[in-house]
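Engineer: Sharing a model that was predicted from the sequence below.
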Amino acid sequence: MNTDPIADYLTRVRNAIKANHRVVEIPASNLKKEITKVLFDKGYIANYKFEDSTVQGTIKVALKYHPITKISAIRSITRISKPGLRKYAGMDNLPRVLNGLGIAILSTSKGVMSDKEARQQNVGGEVLCYVY
């Protein structure tokens, strides 16, 4: 049985948001670190910290909530490309999430980036997830 580390990452974040946690710990990998950086740059998480205390290391993600309504900045985070069925998008047909209000995180030849950055750099790649 295969495990999907990216789906595990997204599920841990999703579960922490539903339980109103401030911080979530996730086992680290290079791809997960890049996804975390994209989420931080786009304002979906408050902060992050990479810790190398164990062999694998962990990522501590501080989730972002509205100060008054306590609603999370991440409304939905969905895995698109799965190990059983990979989804790729060329530079001509990059996905638009909620007509541009959300982001699609892509793994391209120039690194992990959002769909907007991929349009600017004219690259396509594997669509990892949608966030809005």
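Structural biologist: Yep, that arrived.
Engineer: Going by C-alpha atoms from here, please, whenever you check contacts or count neighbours.
Structural biologist: Fine.
Engineer: following the longest helix anywhere in the chain, which helix or strand shows up next?
Structural biologist: What stands out as the longest helix in the chain, according to DSSP state H, is helix 5-18. Counting by DSSP states H and E, the next helix or strand C-terminal to helix 5-18 is strand 23-27.
Engineer: ok, now which ones touch the residue nearest the centre of the chain?
Structural biologist: With distances taken as CA atoms, centre = their mean, the chain has residue 35 as the residue nearest its mean C-alpha position (4.6 Å). The contact partners of residue 35, taken as CA atoms under 8 Å, 6 or more residues apart in numbering, are 105, 112, 113.
Engineer: next up, a second structure to put side by side with the first:
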Amino acid sequence: MLLDPMADALSTIKNAESTGKPECIVKPASKLIGNVLKVMQDAGYIGEFELVDDGKAGVFTVELKACINKCGVIKPRHYVKHTEFEKWEKRYLPAKKFGTLILTTSKGVMTHHEASEKGDGGQLLAYVY
């Protein structure tokens, strides 16, 4: 029984990275997980990823770059103003300017760096470094 698909996806990626695999399969696929993977790809943490139809919900095949130390979901999903990112960086990231918080805003899923540049707040989804 799968309770949190996002947590399962990120733990699959983290475990595959730690064992040195070149790629992994993330299932089930969802729009939110796809958007988070796109943000991770744009930030340079993963390579290409592709949605493969398996007759059910679909799966993502993700190419790994071996540059993720840790990643995970943030529970509960805290709402954060754009002026409060530093507080959450201290809580979830190991050092300043190292790592990324991923959040969902009214303008889509983005990193906390992009959100602070645009002056947007949102709900924290995950962290990666």
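Structural biologist: Structure received. Remember, it's a predicted structure, so these values are computed and weren't measured experimentally.
Engineer: so what number do they get for TM-score?
Structural biologist: TM-score of the superposed chains, computed with TM-score structural alignment, normalised by the length of the second structure, equals 0.87; 122 aligned residues with a CA RMSD of 1.6 Å.
Engineer: In strands only, show me the contacts of residue 35 of the first structure.
Structural biologist: Cross-referencing the contacts of residue 35 of the first structure against strands under DSSP state E gives 105, 112, 113.
Engineer: Distance-wise, check the equivalent of the second one over in the second structure relative to residue 33 of the second structure.
Structural biologist: Okay, so that is residue 112 of the first structure. Counting by TM-score structural alignment, residue 112 of the first structure corresponds to residue 109 in the second structure. The gap separating residue 109 of the second structure from residue 33 of the second structure is 10 Å, by CA to CA, to the nearest Å.
Engineer: Those two: which has the busier surroundings?
Structural biologist: residue 109 (23 against 19; other CA atoms under 10 Å).
Engineer: looking at it, that one is touching residue 40, isn't it?
Structural biologist: No. Contact criterion CA atoms under 8 Å: residue 109 of the second structure and residue 40 do not qualify, at 10.5 Å.
Engineer: I'd like the ones in strands among the contacts of residue 35 of the first structure as JSON lines, with distance to residue 14 of the first structure appended.
Structural biologist: Shown next, in JSON lines, are those (distance: CA to CA, whole Å):
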{"residue": "105", "distance to residue 14 of the first structure": "16"}
{"residue": "112", "distance to residue 14 of the first structure": "20"}
{"residue": "113", "distance to residue 14 of the first structure": "20"}
